[in-house]
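A.B. asks: Sequence first, then the predicted structure:
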Amino acid sequence: MNFSKVVLVSSVLVAAFSLASCSSTKKSESPSKPSESNSQAATPVETHNPDSANLKTIYFDFNKYDIRADQKETANKMAETLKANSNLSVRIEGHTDDRGSAEYNMALGQKRAKSLENYLKANGVTNSIETISYGKERPAAHGDNEAAWSKNRRDEVVNVK
């Protein structure tokens, strides 16, 4: 009798664990390019942080931290604004999309923030600039598609009060 109870309990536990593992999904841990089918999946839901005064946002390509050619005009305008307001202190917040490990994305977000800081300084900005990486922890848009990911690969420049 005891043997049949053990078999019954074991069977129930195996079934429960099987069902639990089927209901959860795991994101890819390695940064890989999205497939075409995923990039069309859903419309991103945008979020924002109302507590920070965002001066400008610079966007990046997947797995890159260099300033894109189409973002240089924005970066140049930002540099001019900062030079004209040398009393402003700013923080460059580096962000990534949600693909890849937390450690990888923290490092990439920091490289993005430093890249913009170096670009601004090379263009004559002498303001106080601090950098921080939030990695994938503060998305601008939610969704598992290129529309959301492209909005999350960014630097935000905020006024430090």
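C.D. replies: Arrived safely, thanks for sending.
A.B. asks: Going by C-alpha atoms from here, please, whenever you check contacts or count neighbours.
C.D. replies: OK.
A.B. asks: Next one: the residue nearest the centre of the chain from residue 131, what distance?
C.D. replies: Among the residues of the chain, the one closest to the centroid is residue 96, at 2.3 Å (Cα atoms, centre = their mean). When distance is defined by Cα to Cα, to the nearest Å, residue 96 is 14 Å away from residue 131.
A.B. asks: one more structure, for comparison:
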Amino acid sequence: MIRLKNRLGNVVFIALIITATLSLAACGSKKKTTSEPGEISPVVSQPSGDVSSDGMTAEEREQFGQRDPGYIEESKLENVYFDYDKSDLRADTRDILKSNAEWIKANPGTKIQIEGHCDERGTEEYNLALGERRANSVKNYLVSLGISAERLFTISYGEELPEDPRHVEEAWAKNRRAHFLVTK
């Protein structure tokens, strides 16, 4: 009888140790991967591999995403704007892009970063995806106008870099845009 109690006690003791160990392991926390306040986490559209289809390395793309001082011009190409929750090009946008395409053709030694931006409404994830669709829509149209795809690449900042920080419709309309950066 005493042996049975000892064995039963050992089994209970081992079960308690296992339970305590599993409980402690379950309480472990994951390292947070969120960005610091003010830090921008852009979405860059690129195929996998060392060099993407546009001829740029991941390092070059990262430099563009950080707005490296290698940019030579921001104002030569006009921003284009989008309707609320849309990524399709308006008629006035197409006219602006035709003008931008002429400048790009006249400056063959340049590469163009197309930034997709959104207003603050919507989730961060949704706005990053919408900004990417907007930038790709612009890129595809420029390619249809004869601009080499190797000279164009896209990045989405979602709502992170507003042109106008106010919280009114007029500001939101300015923030729903594609912006261009030029480098050699």
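C.D. replies: Yep, that arrived. The model shown is predicted, which means the values in this text are computed figures rather than measured ones.
A.B. asks: ok, back up a step: counterpart of the residue nearest to the centre of the first structure in the second structure?
C.D. replies: Residue pairing (TM-score structural alignment): residue 96 of the first structure is matched to residue 118 of the second structure.
A.B. asks: And for that match, nearest residue in space, chain neighbours not counted?
C.D. replies: Once flanking residues are discounted, residue 118 of the second structure sits nearest to residue 176: 4.4 Å by Cα to Cα, 6 or more residues apart in numbering.
A.B. asks: Where do the helices of the first structure begin and end?
C.D. replies: Using DSSP state H, the helices found in the first structure span residues 2-23, 36-39, 72-84, 102-122, 146-152.
A.B. asks: Residue 136 of the first structure: which of these is closest?
C.D. replies: Nearest of those to residue 136 of the first structure, taken as Cα to Cα: helix 102-122 at 6.2 Å.
A.B. asks: how big is the offset of the closest one relative to the second structure?
C.D. replies: Compared with the second structure after fitting, helix 102-122 of the first structure deviates on average by 0.2 Å (mean Cα distance after the TM-score superposition for the first structure).
A.B. asks: For that helix, enumerate the helices and strands it packs against.
C.D. replies: Packing partners of helix 102-122 of the first structure (3 or more Cα pairs under 8 Å, 6 or more residues apart in numbering; DSSP states H and E): helix 72-84, strand 89-95, strand 128-135, strand 154-159.
A.B. asks: Mean neighbour count and distance to residue 109 of the first structure for the ones you listed - can I get that in TSV?
C.D. replies: Output for those, formatted as TSV (neighbours: other Cα atoms under 10 Å; distance: least, Cα to Cα, whole Å):
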stretch	mean neighbour count	distance to residue 109 of the first structure
helix 72-84	16	17
strand 89-95	25	4
strand 128-135	19	5
strand 154-159	22	8
